[in-house]
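Asks: Just a sequence and a predicted model for now, questions to come.
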Amino acid sequence: MTGTKPVEASPVAATDTPAAPSSETLRFMGIFLAVAPAMFIGSLDQTIVATALPVIAAQLGSLADITWIVTAYLLAATVAAPIYGRLGDAVGRKTVLLGALALFIAGSVACALSPNLTVLVIGRALQGLGGGGLMTLSQALIGEAVSPKERGRFQGWFGAVFATASTLGPVLGGLLSEHVGWRWIFWVNVPLGLAAAVAAMRVEAEEGQGGFSLDVQGTAMFVAATLALLVALSLGSSLGWTSAPVLILLGIGLLGLALLLPVERRVTAPLLSPGLLTQPVVWKSALCVLLFAAALFGALVQLPLMLELVFDVSPTFAGLLLIPLTLAQVCVSTWAGMRMSTTGLPRGPLVWGLGMATLGFVALAATLTLGPIAVAASSVLFGLGLGTTMPAAQTMAQWAGGKARLGASTATLSFSRSVGGVSGTAVTAAILLAAIEHYAPGSAGKVQALVGGGGVERAGLPHEAITSAFRLVFASLAAMTAAATLLAATIPAVDLAAPEPTA
């Protein structure tokens, strides 16, 4: 970059020497490379197991319960994220990140050695307890090391890492389970985790504010409400959304989260800061991220299934057709981060990105009969739009939270992303099955078997009904991103060059 030199980015007295931008770039790359490995493996493990589920079911049995391998990780990671944020703010984010990596590696070893499904699910939960801190703490470490304007660049690169890991996960999981065995999906985490720990040790981090005390009442209430809500979302498609267990769990979860803020206002050191969560920039950004994650994970699950059912392509080819989506997210995420670091104005990329994603989902719903290439082209459009969401939202939330609450603000959006991912997967599956049953009564069971890895005959499914059902699914994703677009437009304008609010 030429000419101007950002005052906040250089601790050295201003000079006219041309070496300053080069040293700043080297520092930028050094910090990013130190924390990106931890974030990558945390993102990768959310999706890498999906394609190996049929193989695991064949060896360990109990296909009906096999989805808990995925759900256990997501549940543990979701409830752990805010706890890591609060703990990192208090005792130091680097120390807590290394502890999270240790838990993650221990859980990976337990999964690789598991003799039965029960031990495997417990191991996945342990993995999730560690994985819940990897992304949150990595982003918070960047936040404490650089100025608010420069955070946009890092968040853009983090968005690229997240998009790459989320899409490569199913492909890598399928290759490992097919060629060397499903246990290597977990063994590979050991060297990756150790490498991430060595890289993280290079970060020069602050010690933390001290004075950490566990908010027992708030933490217990948060964990119980979150678990109830996510288990209800996970079981809705199988038990029925109007079944008594699902409705009871939904009620407990929603009521618990609604009562949490009044409880936290009476606590000296709350797990979730009411002052932070009531800021419009933070809670609106969190809702945008929730809708973004619901749309993204819903698309990542439904797109390959649609390609297999509607166009009868192989799972491998369906996975390859997701590559344009990933590349689009990576490119625009990196660009959006650099753009925000230049202008200091993150709300614009968030609004137009979500709007573009809406157009992409509308185009996808309209081009379902034109072939796989047209579908891949439409996925590029909504991938370009979704790529701006996390860098912009995370940067705004971190600015609004201030440096003292970097961990808490980052964890808030991590929690929203996890809940959104589970919600999007569950809701789109429910819409698909309900639509198929509406258009072709008696066919939904065959699709459920395929989703579970049963490999039912595709020829027995009515083509027009399947196409119409998927069109409705992608239209619902367009509605999610449209709602997020409208919400993003109401977020108060943030100038990252302005002083951060004080806690």
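Replies: Great, that's in hand.
Asks: can we go C-alpha only for contacts and neighbour counts from here?
Replies: Noted.
Asks: tell me which element the residue nearest to residue 37 when sequence neighbours are not counted falls in.
Replies: Leaving aside its sequence neighbours, residue 37 sits nearest to residue 196 (C-alpha to C-alpha, 6 or more residues apart in numbering; 5.1 Å). Per DSSP states H and E: residue 196 is located in helix 189-200.
Asks: And that helix, what's buried?
Replies: Buried residues in helix 189-200, counted by 16 or more other C-alpha atoms under 10 Å: 189-190, 193-194, 196-197, 199-200.
Asks: likewise stretch 267-275?
Replies: 269-274.
Asks: Now do the helices in the stretch 251-400 of the chain.
Replies: 274-277, 280-311, 315-320, 323-343, 347-366, 372-386, 389-401 (DSSP state H, counting those that start in this stretch).
Asks: so which of those helices is the most packed in?
Replies: Among the helices of the stretch 251-400 of the chain, the stretch with the highest mean neighbour count (mean count of other C-alpha atoms under 10 Å) is helix 389-401, at a mean of 29.
Asks: name the helices or strands packed onto the helix or strand that comes right after that helix?
Replies: Sequence order places helix 406-439 as the next helix or strand after helix 389-401, per DSSP H and E. Packing contacts for helix 406-439, counted by 3 or more C-alpha pairs under 8 Å, 6 or more residues apart in numbering; DSSP states H and E, involve helix 68-91, helix 117-145, helix 216-239, helix 280-311, helix 389-401, helix 444-451, helix 463-489.
Asks: out of those helices, deepest packed?
Replies: helix 389-401 (a mean of 29).
Asks: Which strands or helices does that one pack on?
Replies: Counting contacts by 3+ C-alpha pairs under 8 Å, 6+ apart, helix 389-401 packs against helix 148-179, helix 280-311, helix 323-343, helix 347-366, helix 406-439.
Asks: That one versus helix 280-311: what angle between them?
Replies: Helix 389-401 runs at 170 degrees relative to helix 280-311, counting by axes from the mean of the first three to the mean of the last three C-alpha atoms, to 10 degrees.
Asks: before we move on, back to that, closest to residue 469 out of the buried residues of helix 189-200?
Replies: For these, the residue nearest residue 469 by C-alpha to C-alpha is residue 189; the value is 37.8 Å.
Asks: Okay, one more to line up with it:
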Amino acid sequence: MNQRTEAAVTGAAEPGIHHPPDPAPPSRLAILGLLLGIILATLDGTVVGTALPVIVGDLGGISHLSWVVTAYLLTTAVATPIWGKLGDLYGRKGSYLASIALFLVSSVLCGLAQDMGQLIAFRALQGLGAGGLFVGALALLGTLLPPAQAGRSQSMIGVLLPMAMIGGPLLGGFLTDQLDWRWVFYVNVPVGAAALLIVGHRIRLPAVRTRARIDYRGAALLTTGILALTLIGTLGGTAYGWASPQIAGLAALSVAALGWFVRVERRAPEPLIPPRLFRDRNFTLAQVLSFLVGAAMLAAASYLPQYMQFVRGVSSTESGLLLLPLMLGMMGAQLFIGRAVGNGGGYRGYPLAGGAVATAGALALLMVGADTPTAVTSALTLVLGVGLGCLMQPSMLLTMNSAEPRDMGAASGTTTLLRTIGGSLGVAVLGSVYTSRMTATLTDRLGRTGERLAGGRDLTPAVLRALPEPVRDAVRAGVTGGLHGVMLGTAALCAVTFAAACLIREVPLRTTSGAAADQ
């Protein structure tokens, strides 16, 4: 056996060849800098909602109101895999810092907007930056920490997601009431600046630059497919019927673009989403879990407040607070799993338990009626939250453990993209179920008056309180029936996650970081 072969087997250094030491693990401050980026990306998708009525009153353009949110979500979804691939090719730290800088500049521009057209354009630019925040943080964590040690850090990500989703509207309302709606955007600046400084000074990675071209054709096709899918979710069942020519045309465009994208990726030298990732069964299953969990989580967070406000008569702020058990359940489950896996425990049992518990939690909410005490409804959301938490954490661990170090950015971008698309489509499809069941109940009880009431956009909790008692009872019954439809759909999604989790194999987590593997 020669010296080179012996060194390869034993791990000893070859004579005359200098091997760089393994990189030191990142400090807690460095991990905090990465988590700040995730906070920014997630929070800004929800913080604007409660400020929209004031924004419209100031800037006008109520007919374009939805695009303030849609433009951000569209460009975020489109940019996510592109940022991931840029990080793989040209350096993950530099890519992450660039995305933060773009996000901060566009946040200031949003705060300075003088009309609705400017605000929508700047929100689209902001979404481009936001697409790199989440995927950049995940890719850097996957590079700096081996999966066997990353469980606790990733559990913190799982904690931040529900906090930002539920805390976003509360923060947006507070800033709008106490300061001005423009501070909904300006508040990003100090947080983003802190992330820039911490990551810039505290994270050290070897300079990596690959001579390869970005897959521009694949990026264009993926962008087209995602845009069409998001527009289906935004316009379907609202501006156009699900069977309308417009929605059918968008569906055909999406299928054609994504089908062509798959063909291009198989031949591209450096594909945007490498097909080799999906050769690993656990990676593919992790993406299925991410998609389904995104749909179930956003559907529950979107329609439970409707029940709280219309049926139980609480304010928008109170309805957010009443979802705390859902959030705490998700947080607690992920913290527990992160600690258990970090101490050497297995992970296969958690998605199995999560699928079963989340299905039971969604079905338990079918017991909620128009007269159910608010505290009972709030407490029942805890079961669903625990189940979703047990699904989110393993999906991130499986993604990081299944991808090779060179594909860490693409893998992170894929799981983030699928969670985003799952959430968008889940809210849209289950929202259609919610609307149809509510409309059927109102029409059955009130006739044409109920049909007009369900289709109108002026039905708010404040307006409802001024309507006659029979109308209020009909609306409460309609909203409760709509919630039951959403929960049935959520239970079906969670049951599919259980079936997918049965196929997961317990593969030992890697004990070397991506940075060490790259050296």
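Replies: Received the coordinates, thanks. This is a predicted model, so every value here is computed, not measured.
Asks: Tabulate the helices and strands packed on helix 389-401 of the first structure (TSV), appending distance to residue 137 of the first structure.
Replies: Below are those laid out as TSV (distance: least, C-alpha to C-alpha, whole Å):
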stretch	distance to residue 137 of the first structure
helix 148-179	12
helix 280-311	17
helix 323-343	19
helix 347-366	23
helix 406-439	7
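Asks: Out of the ones you listed, the one nearest residue 76 of the first structure is which?
Replies: Closest among those, once you apply C-alpha to C-alpha, is helix 406-439, at 10.2 Å.
Asks: which bit of the second structure covers the closest one?
Replies: Residues 408-441 of the second structure are matched to helix 406-439 of the first structure when aligned by TM-score structural alignment.
Asks: And stretch 330-342 of the first structure, by the same measure?
Replies: Here stretch 330-342 of the first structure aligns to the second structure at residues 331-343, judged by TM-score structural alignment.
Asks: For the matching stretch, which outside residues touch it?
Replies: Identification of contacts with stretch 331-343 of the second structure by C-alpha atoms under 8 Å, 6 or more residues apart in numbering yields 148-156, 158-159, 162, 346-347, 350, 386-387, 389-390, 392-393.
Asks: Please produce a ChimeraX select command covering the buried subset of the residues you listed.
Replies: Selection of the buried residues among the contacts of stretch 331-343 of the second structure in ChimeraX, burial being defined by 16+ other C-alpha under 10 Å:
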select :148,149,150,151,152,153,154,155,156,158,159,162,347,350,386,387,389,390,392,393
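Asks: Contacts only, for the closest residue in space to residue 444 of the second structure that isn't next to it in sequence.
Replies: Among residues not flanking residue 444 of the second structure along the chain, residue 450 sits closest, at 7.8 Å (C-alpha to C-alpha, 6+ apart). Neighbouring residues of residue 450 of the second structure by C-alpha under 8 Å, 6+ apart: 439, 442-444.
Asks: Report all helices and strands that the helix or strand harbouring residue 96 of the second structure contacts.
Replies: Taking DSSP H and E as the definition, one finds residue 96 of the second structure inside helix 92-112. For helix 92-112 of the second structure, the packing partners by 3+ C-alpha pairs under 8 Å, 6+ apart come out as helix 67-90, helix 116-144, helix 183-186, helix 188-202.
Asks: what is the orientation angle of the last one with helix 92-112?
Replies: This points to helix 188-202 of the second structure. With the same axes, to 10 degrees defining the directions, helix 188-202 of the second structure sits at 160 degrees from helix 92-112.
Asks: circling back to that earlier point, who wins for proximity to residue 399 of the first structure among the helices and strands packed on helix 389-401 of the first structure?
Replies: Nearest of those to residue 399 of the first structure, taken as C-alpha to C-alpha: helix 148-179 at 6.3 Å.
Asks: which residues of the second structure does that closest one align to?
Replies: Going by TM-score structural alignment: helix 148-179 of the first structure matches residues 147-178.
Asks: go on, stretch 466-474 of the first structure?
Replies: Mapping stretch 466-474 of the first structure onto the second structure (TM-score structural alignment) gives residues 479-487.
Asks: and the matching stretch, how far from the first structure on average?
Replies: Aligned to the first structure and superposed, stretch 479-487 of the second structure gives a mean residue distance of 1.6 Å (mean C-alpha distance after the TM-score superposition for the first structure).
Asks: Show me the contact partners of that stretch.
Replies: Residues contacting stretch 479-487 of the second structure (C-alpha under 8 Å, 6+ apart): 299-300, 303-304, 306-307, 310-311, 362-363, 365-366, 368-370, 430-431, 433-438, 441.
Asks: Kindly report the same for stretch 375-389 of the second structure.
Replies: So stretch 375-389 of the second structure is contacted by 158, 293, 297, 322-334, 353-362, 364-365, 368 (C-alpha under 8 Å, 6+ apart).
Asks: repeat that for 6 Å
Replies: If you take C-alpha atoms under 6 Å, 6 or more residues apart in numbering as the criterion, stretch 375-389 of the second structure is touched by 322, 325-326, 329-330, 333-334, 354, 357-358, 361-362.
Asks: Quick one: the residues you listed as JSON lines, columns for distance to residue 422 of the second structure too.
Replies: Below are the contacts of stretch 375-389 of the second structure laid out as JSON lines (distance: C-alpha to C-alpha, whole Å):
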{"residue": "322", "distance to residue 422 of the second structure": "24"}
{"residue": "325", "distance to residue 422 of the second structure": "23"}
{"residue": "326", "distance to residue 422 of the second structure": "19"}
{"residue": "329", "distance to residue 422 of the second structure": "21"}
{"residue": "330", "distance to residue 422 of the second structure": "18"}
{"residue": "333", "distance to residue 422 of the second structure": "21"}
{"residue": "334", "distance to residue 422 of the second structure": "20"}
{"residue": "354", "distance to residue 422 of the second structure": "18"}
{"residue": "357", "distance to residue 422 of the second structure": "20"}
{"residue": "358", "distance to residue 422 of the second structure": "17"}
{"residue": "361", "distance to residue 422 of the second structure": "20"}
{"residue": "362", "distance to residue 422 of the second structure": "18"}
